Each structure stands twice: as structure tokens, then as C-alpha cells.
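[1] no sequence on this one, just coordinates:
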């Protein structure tokens, strides 16, 4: 079962090697983590928005998948504005809470950074098949096959865990278990479901490990791959675009005088 749903239409980004997508996400993330300023984050976010037209997601899919990022960014910004490091003129103060020009600029930088780092990662993951990613990591990056295949098997079980959670909830409700109301009842019901899912996951993981071992997935012998993962010119162009976005973000911040190296 692919992580790409059938509603996602084929796109230029979907045909790119997953290793190239991963490299782009890492390049942009590393560049934005070198400094905490709003100019570099805003520049990266603006350039990323231009490229989102080729991601293959329609407007509804895009907003649904990136909703957690859009929710987290304002909360991170608000927390930093209220409790971040004070500098510059005081704009408002009440007790232990003080809002200054520096804390506002820092909050804006944090919020934009969350968006600039989170949105590309979610969009690229939505257009990536887990098997293709495993093929790329093993054949292009040359990671150990045992590690890659184990991670792929675990990732494939995520969807099953969600189905198991719903099945366990329905089964417990049919038996009248955990129907207590109130906050305490919901907490006990959640704890019971979580423990049951943990036990089920351990059992299924043990069976999966035994089955994979029996089929030779744990062998140290060089293995063949059903699908060849090729890192071509299109993938090089995509990585170059990611490098360009990272360089443009840093350059814009340096030219604007807002660049603050975090390790300085």
C-alpha cells in the first residue's frame, strides 16, 4: 500500500527520485537552522510557494496535509513573542510577560521557519512511495539493506496500526469496556486502547521479523533489487533548485543585515 493516495495526480515532483527530494528537504532545513531571522525564512517560503504548483496536490489535499504546520506556526510564534528573549523597545508589558521589538522579530522568524521547513517536507513525503524511497536509500545512498528494509516494513505497518486502533475501540465498545464518561473515563479508555495496541504491535512485529528472517532479508549476502533506482539529470536539477533556495535565503538575510549565525 503506497503512502500516495489515488487522489494525488501524477506530477513532475512525484517522478523525481526520493533521494533527491530528501536532499532538497535537508538542504533547506540546514540552511534555515543556521540563523534565526525572518528574512531568510520568508525568502525560502516564497521560493517554495512558487514550486508547489508542480507537487501534484490540489488545494484541498494541500491544506489538509499541511494543516498541522499551519496550526503549529502561530502557536510557536505567539509563545516566542510572549516569553522570548527581550531586546529593543518595550511594546507592552504585564507582570512577567513583556513584548519587545526583539521578541516580535524572533517570534516572526520562528513562525516563518516552521512553515518553511515543515511544508516542503510534508509535500515531498505525500508524493513519495515508501518502496521507492527504500530503493533509493539502498541503491543510491548505499545504506545497509537490513536497516532500509526493516524501516520500510515498519512504515508499511503505520496504516495497519490506525485500522487496529479503530477495531479495538469498536470491540471494547461492543463489550461495554471503558464506557465511563468524563475526563477520567476518556483517559482510562485511551490508556487501555494504547496498551492493547502496544501488545498487538509487539506481537505483529515479532511475527514480521521471523517471516522476514525466514525469507532471507537478514542475510549479509549482497542482494538484488526488483526495481532499479536511478539518480538522473532530472534529480540533479531538483537538488540544484533546493541548493539555490537555500543559498538565496542566506544571501537575502546577509544583504538585509538580519543574518544571525546561531553558533556565533
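    Yep, it's here. Quantities reported herein were computed from a predicted structural model and do not represent experimental measurements.

[2] when you work out contacts or count neighbours from here on, use the C-alpha atoms and nothing else.
    OK.

[3] where along the stretch 51-200 of the chain do the helices fall?
    Secondary structure of the stretch 51-200 of the chain (DSSP state H, counting those that start in this stretch): helices located at 59-83, 101-126, 130-139, 145-156, 158-174, 182-214.

[4] of those helices, which approaches residue 248 most closely?
    Of all the helices of the stretch 51-200 of the chain, helix 101-126 sits nearest to residue 248, with 13.4 Å by C-alpha to C-alpha.

[5] where's the closest residue to residue 65 other than its chain neighbours relative to residue 16, distance?
    Nearest residue to residue 65 in three dimensions, chain neighbours excluded: residue 122, at 7.1 Å (C-alpha to C-alpha, 6 or more residues apart in numbering). To residue 16, residue 122 is 15 Å away according to C-alpha to C-alpha, to the nearest Å.

[6] so between the two, which is more surrounded?
    residue 16 (22 against 16; other C-alpha atoms under 10 Å).

[7] can you classify that one by secondary structure?
    When classified by DSSP: H, G, I helix; E, B strand; the rest coil, residue 16 comes out as coil.

[8] and it, how far is that from residue 45?
    Residue 16 is 21 Å from residue 45, by C-alpha to C-alpha.

[9] just residue 151 next, same as before
    30 Å.

[10] these two: which has the busier surroundings?
    The neighbour comparison of residue 151 against residue 45 (other C-alpha under 10 Å) goes to residue 45, with 21 against 13.

[11] wait, that one touches residue 115, no?
    Yes - contact criterion C-alpha atoms under 8 Å: residue 45 and residue 115 qualify, at 7.2 Å.

[12] do you know how far the nearest residue to residue 218 once chain neighbours are set aside is from residue 102?
    Leaving aside its sequence neighbours, residue 218 sits nearest to residue 146 (C-alpha to C-alpha, 6+ apart; 6.0 Å). Here residue 146 is placed at a distance of 49 Å from residue 102 (C-alpha to C-alpha).

[13] ok, structure two:
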């Protein structure tokens, strides 16, 4: 995967997402929000791999920002500046996590959590397995819908038929998820995760100079809105 962030430690990527929360705390005016978002866009163009993740994820940030701005406009005396700042604060909060989420590989993240942060192996492996399962939810839903259509139980054209079909597919996904979780739990217990405390790891968890530089850059961007707010 090209792009600096495509080769960055997944632990650093997760930290970048959390640093967006820190940066959003300082967004109290339009200048701070504009400077911070400008820094986001610049770094995104320079560091993000092209075509990494679905483009629709950016729409989720836009919808979240607009909904919060609308609520702030209604409840904040119908002041457009207050509404705009509130919406931009959500964008500052959400953009880093939305940008890096598709780049985080569950197995690599688990290696870092277990070897770098020394988290319990049972929790780490369970988290990695859950993230892998989460990635498969769309495929499971598609298979469930295809199975219903093959039995002549496809959705009708009316809204009630569509809602009934969606509820049936959701229930099938829930059942499949619970079945997979039970199988995973049994497999983990069979491998001694319930009683063993010291474990080895199949893959290394390296930390490179690029990882340190990206983390330092993320901290600098998180501090940027505080500096701008202090100077404004």
C-alpha cells in the first residue's frame, strides 16, 4: 500500500484517531476550526494512500457535522456562527479516525497491543477476532439475503415488505454472529487462553522511525488548535 500512513504502525493509526478528540476540545471559533481542518486536508493529501477505504465514509462525517450544526442552530438562538462552529468541531473530531480506520489491520494491531502495550493475550486475540468478524458482516448479510431470495422470500416493493426483509436478514446475521462467537470461544479455551498467562506471538511488532515521526506529527496537529486559540 502506497502512502506513508499505509506503512505506519496500526497502534500509531489508532492514536491518531484518538488525537482528533483532543484537537476538537480547542475548537471554539471559526479561525481555529479552519486552521485545524486545513492542516488535516494538507496532511491527508500528503500522507494518505490513494483509494484506501470507501469514499462513502467521508459522507458520514458530513452528515454528522450537518446534523450537529442544525441542532446547534435550533437550540443556540439560531446563531449561524455557533451552528457552524459546532459542525466543524464534529469534523475535527471525526476526520482523523475516519481517515485511518480502513488502514488498520486487525492482526497487526493485535500484535502491537500484545507485545508493545502488554495487554492480556485473551483480550488481544478476542479483539482481533472480533474485528475480523466485523469485516465479514457485509458478506454474511449478502449471503443471508441471497439465501432468502433463492427460497422465494425476497423483498417486495412496498415499505412494509422491505422492512420485514431487512429484519429477517438482520436476525440471520445476529444468529450467524453468535454462532461464530461461540465457536471462537471454544477454540480459544481449547488453546489454553483461559488459564495461560505467558504466550508467544507469531509475528513481530516493530516500531520504526517513521512510526515515531508520524506520532509526533499527530501530536503536533492535536496541539495546533490550542495554539491558534491562545493566539486568537
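    Looks like it came in fine. These numbers were taken from a predicted model, which means no experiment stands behind them.

[14] hmm, back to that, please say which of residue 146 and residue 102 of structure 1 ends up with more neighbours.
    Shown here are residue 146 of structure 1 and residue 102; by other C-alpha under 10 Å, residue 102 has more neighbours (18 against 14).

[15] wait, that one sits on residue 85?
    Yes - contact criterion C-alpha under 8 Å: residue 102 of structure 1 and residue 85 qualify, at 7.2 Å.

[16] excluding chain neighbours, what is closest to residue 23 of structure 1?
    Per C-alpha to C-alpha, 6+ apart, closest to residue 23 of structure 1 is residue 239, 6.5 Å.

[17] contacting residues around the one you found?
    20, 21, 23, 24 (C-alpha atoms under 8 Å, 6 or more residues apart in numbering).

[18] dump the residue contacts of the counterpart of residue 39 of structure 2 in structure 1.
    Aligning on TM-score structural alignment places residue 39 of structure 2 opposite residue 47 in structure 1. For residue 47 of structure 1, the contact set (C-alpha under 8 Å, 6+ apart) comprises residue 245.

[19] buried residues, the one helix or strand residue 47 of structure 1 maps to. List them.
    In the assignment (DSSP states H and E), residue 47 of structure 1 maps to helix 38-51. Of the residues in helix 38-51 of structure 1, 38, 39, 40, 41, 42, 43, 44, 45, 47, 48 count as buried by neighbour count, 16 or more other C-alpha atoms under 10 Å.

[20] state the pair within those that is farthest apart.
    The span of the buried residues of helix 38-51 of structure 1, defined through C-alpha to C-alpha, is set by 38 and 48 at 15.2 Å.

[21] stretch 34-41 of structure 2: how far from the chain's middle?
    20 Å (C-alpha atoms, centre = their mean, to the nearest Å).

[22] after superposition, how close is that stretch to structure 1?
    Compared with structure 1 after fitting, stretch 34-41 of structure 2 deviates on average by 1.5 Å (mean C-alpha distance after the TM-score superposition for structure 1).

[23] distance of the spatially most central residue of structure 2 from residue 221 of structure 2?
    Centroid-nearest residue in structure 2: residue 101, 4.1 Å away (criterion: C-alpha atoms, centre = their mean). Look at residue 101 of structure 2 and residue 221 of structure 2: by C-alpha to C-alpha, they are 18 Å apart.

[24] what of residue 134 of structure 2?
    30 Å.

[25] repeat for residue 42 of structure 2
    11 Å.

[26] same question for residue 67 of structure 2.
    From residue 67 of structure 2 to residue 221 of structure 2 the distance is 25 Å (C-alpha to C-alpha).

[27] which one of the two is surrounded by more residues?
    Using other C-alpha under 10 Å as the criterion, residue 67 of structure 2 and residue 221 rank with residue 221 on top: 21 against 16.

[28] map that one onto structure 1.
    Under the alignment (TM-score structural alignment), residue 221 of structure 2 maps onto residue 245 of structure 1.

[29] which one in structure 1 is aligned with residue 187 of structure 2?
    In structure 1, residue 187 of structure 2 lands on residue 211 (TM-score structural alignment).

[30] burial count for that match?
    12.

[31] and residue 219 of structure 1, by the same measure?
    12.

[32] cool, the one 3 residues further on as well?
    Each residue near residue 222 of structure 1 was counted by other C-alpha under 10 Å, and the total is 6.

[33] residues contacting the match of residue 187 of structure 2?
    Residue 211 of structure 1 neighbours (C-alpha under 8 Å, 6+ apart): none.

[34] how far away is it from residue 85 of structure 1?
    54 Å.

[35] what's the answer for residue 68 of structure 1, then?
    26 Å.

[36] which element, helix or strand, includes the closest residue to residue 43 of structure 1 other than its chain neighbours?
    Computed as C-alpha to C-alpha, 6+ apart, the closest residue to residue 43 of structure 1 that is not its neighbour in sequence is residue 249, at 5.2 Å. In this assignment (DSSP H and E), residue 249 of structure 1 forms part of helix 233-256.

[37] and the angle for that helix with helix 38-51?
    150 degrees (axes from the mean of the first three to the mean of the last three C-alpha atoms, to 10 degrees).

[38] got a list of what the residue sitting furthest away from the middle of structure 2 touches?
    Going by C-alpha atoms, centre = their mean, the residue of structure 2 most distant from its centre is residue 152, 36.7 Å out. By C-alpha under 8 Å, 6+ apart, the contact set of residue 152 of structure 2 is empty.

[39] which residue lines up with it in structure 1?
    Superposed on structure 1 with TM-score structural alignment, residue 152 of structure 2 falls opposite residue 176.

[40] structure 2: which residue goes with the residue nearest to residue 218 of structure 1?
    Matched by TM-score structural alignment, residue 146 of structure 1 corresponds to residue 122 in structure 2.
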